[in-house]
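>>> Predicted model and sequence below, questions to follow.
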Amino acid sequence: MNATASASPAPQPRSLIGTWRRFGPFGPVYEIVAIGGTTSQGHATMRVRVIETGEEIEYRLADILDDPRER
């Protein structure tokens, strides 16, 4: 069995909407609110709302997947 066969697939972006994560281990909490666009470098983004400020920003999907989930 190779390593790719045992790895779990990355979640689909739409399935992340409504979930909460934290910017790194100690950063503020954010909620994923919508599918975003694509950066000029070709990276997929999601629209997130920073809970502390209410600000909505585009955030790279790859960074979201690296951030810890918030309960």
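Thanks, I have it.
>>> drop to CA atoms for contacts and neighbour counts, all remaining ones
Fine.
>>> Can you show me the helices along this protein?
If you assign secondary structure with DSSP state H, the helices in the chain sit at 3-6, 13-16, 61-66.
>>> Of these, which is nearest Glu55?
Comparison of these against Glu55 by CA to CA identifies helix 61-66 as nearest, at 16.4 Å.
>>> ok, and here's another one to check against it:
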Amino acid sequence: MDSQMPTPQALIGTWRRFGPLGPVYEILSAGGKLTGGDRAMRIRVVESGEELDYRLSEILEDPRDR
């Protein structure tokens, strides 16, 4: 990862949204490494309460919320 990018641990407890108009989610924890150098992150979708794994690379493309 580039030194300008936040570490997975630094993202825990922050809020983002799926695209500019999508639902908000909270980043809960960092998971294991995935193929291609990516990493799994555990998130909770605020609207539904659903928890799921989401790629760090996708999180970094989503806009911050709050």
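Received it, and whenever you're ready, just let me know what you need. Values in this document were obtained by computation on a predicted structure and should not be read as measured data.
>>> follow-up on the earlier one: between the helices of the first structure, which one is nearest to Phe26 of the first structure?
With respect to Phe26 of the first structure, and counting by CA to CA, the nearest of the helices of the first structure is helix 61-66 at 13.4 Å.
>>> For that closest one, grab the matching residue range in the second structure.
Aligned by TM-score structural alignment, helix 61-66 of the first structure falls on residues 56-61 of the second structure.
>>> List the buried residues of that stretch.
By neighbour count on 16 or more other CA atoms under 10 Å, the buried set for stretch 56-61 of the second structure is Leu56, Ile59.
>>> That stretch vs the first structure, average distance?
On the superposed models, the aligned residues of the first structure are on average 0.3 Å from stretch 56-61 of the second structure, with distances taken as mean CA distance after the TM-score superposition for the first structure.
>>> circling back: can you lay out the helices of the first structure as JSON lines showing distance to Pro28 of the first structure?
Supplementary listing: the helices of the first structure in JSON lines, determined by distance: least, CA to CA, whole Å:
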{"stretch": "helix 3-6", "distance to Pro28 of the first structure": "32"}
{"stretch": "helix 13-16", "distance to Pro28 of the first structure": "18"}
{"stretch": "helix 61-66", "distance to Pro28 of the first structure": "13"}
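>>> Report the spatially closest residue to the residue most central in space within the second structure, excluding sequence-adjacent ones.
With distances taken as CA atoms, centre = their mean, the second structure has Ile59 as the residue nearest its mean C-alpha position (3.9 Å). Once flanking residues are discounted, Ile59 of the second structure sits nearest to Arg16: 7.5 Å by CA to CA, 6 or more residues apart in numbering.
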